[in-house]
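Enquirer: Using only what follows, build the 3D model:
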Amino acid sequence: MISFNYETDFKLEDETRLSKWISKTISSENCNEGEINFIFCDDDYLHKLNVEFLEHDTLTDIISFDYSVGKELHGDVYISVERVADNAKDYDVEISEELHRVMIHGILHYCGYKDKSDEDSKLMRAKENHYLSAMD
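Expert: Have a look, this model is predicted:
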């Protein structure tokens, strides 16, 4: 089950569509959907989590906590809508496109994809682009 939670004034306009898209992505990756929570917040909220849990004193757009068991995906995906908006400006894309990319990025991590090496990052980006183009 995919749920969307808000710690800021931001609200998704198309929760049902996004939920179906994420579910389809999980299935396409031969994984099973467990309980996945998206939490949309501001920079301050995510910065505190970054310091407390990862010991990184930096701003970030996403932090995902993975509680998956084998191929059954479970986790909490925290997304700073402020950071996503700034990144969208930097990359010259619509905020919705950047938001969807960050959302599916978190899911792809749960599916086992990494992004620490250049090779892994290229594969992650290719997967992101594939699933972004598959949105209904």
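Enquirer: drop to CA atoms for contacts and neighbour counts, all remaining ones
Expert: Fine.
Enquirer: ok, and the residue most central in space within the chain, which helix or strand is that part of?
Expert: Centroid-nearest residue in the chain: Met103, 2.6 Å away (criterion: C-alpha atoms, centre = their mean). Assigning secondary structure by DSSP states H and E places Met103 in helix 95-110.
Enquirer: doesn't Ile79 fall inside a helix?
Expert: No. Counting by DSSP: H, G, I helix; E, B strand; the rest coil, Ile79 falls outside a helix, being strand.
Enquirer: hang on, isn't it packed against Phe40?
Expert: Yes. Between Ile79 and Phe40 a contact is recorded at 4.9 Å, counting by C-alpha atoms under 8 Å.
Enquirer: And this one, please, so the two structures can be compared:
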Amino acid sequence: MSIEIANESGVDVDTDAILAVARHALDEMGVNPLAELSILLVDLEYMTELNHRWMDGDGPTDVLAFPMDEGSVDHGPGEGAGTEPTLLGDIVLCPEVAAKQAGNVGHSTADELHLLTVHGVLHLLGYDHAEPEEEREMFGLQARLLSGWQAKNTGRASDGQPGAVGPV
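Expert: The predicted structure follows:
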């Protein structure tokens, strides 16, 4: 699994942990190990621009997901794993928005960034939360993935619920 990460936010974050939680989510979801993912951390100004341009939103948001080939995600042997790498897409995170949300819900900025990373991965895999049933499925899966990762890496579990996940 190839995951590239770039921190252009100006905020010091643990990119190794973000990579680890993304890899955990992709592994747990059975995504082909040849898949490629890009994660970009940006500042408020750039996130505001992206949110306006691509989501027609006002102001910055916490996470955006840009799938490359929505219909061609190879989830592994059960779906006939290919030998060519699959470009999953890009996840864009804004640590400053994550910090504000973390404060509002009472957990750390790192925990919020981990949650947003898993949220972005699920969007790249085709999950959505526009309808109540979709929201229950996506957030339930998000909670399970986060809890499993946190139990394995930090010795604690999370409820996996979003602080205030914005439009993605």
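Enquirer: Overlay the chains and give the TM-score.
Expert: Overlay of the two chains. TM-score (TM-score structural alignment, normalised by the length of the first structure): 0.87; 135 aligned residues with a C-alpha RMSD of 1.8 Å.
Enquirer: returning to that earlier point: which residue numbers in the second structure does the next helix or strand after the helix holding Met103 of the first structure align to?
Expert: Next helix or strand after helix 95-110 of the first structure toward the C-terminus (DSSP H and E): helix 118-133. Following TM-score structural alignment, the aligned partner range for helix 118-133 of the first structure in the second structure is 132-147.
Enquirer: Give the buried residues for the matching stretch.
Expert: 138-139, 141-147 (16 or more other C-alpha atoms under 10 Å).
Enquirer: Rebuild those as a markdown table, extending it with distance to Ala98 of the second structure.
Expert: Output for those, formatted as a markdown table (distance: C-alpha to C-alpha, whole Å):
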| residue | distance to Ala98 of the second structure |
| --- | --- |
| Met138 | 19 |
| Phe139 | 17 |
| Leu141 | 20 |
| Gln142 | 17 |
| Ala143 | 17 |
| Arg144 | 20 |
| Leu145 | 19 |
| Leu146 | 16 |
| Ser147 | 19 |
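Enquirer: Show me which of the residues you listed is closest to Pro67 of the second structure.
Expert: Of all these, Met138 has the smallest distance to Pro67 of the second structure: 16.4 Å, by C-alpha to C-alpha.
Enquirer: what about the closest one, distance to Ala102 of the second structure?
Expert: 20 Å (C-alpha to C-alpha, to the nearest Å).
Enquirer: just Leu113 of the second structure next, same as before
Expert: Taken as C-alpha to C-alpha, the span from Leu113 of the second structure to Ala102 of the second structure is 9 Å.
Enquirer: Look at the two and report which has more neighbours.
Expert: More neighbours surround Leu113 than the other of Leu113 of the second structure and Ala102, with 28 against 20 (other C-alpha atoms under 10 Å).
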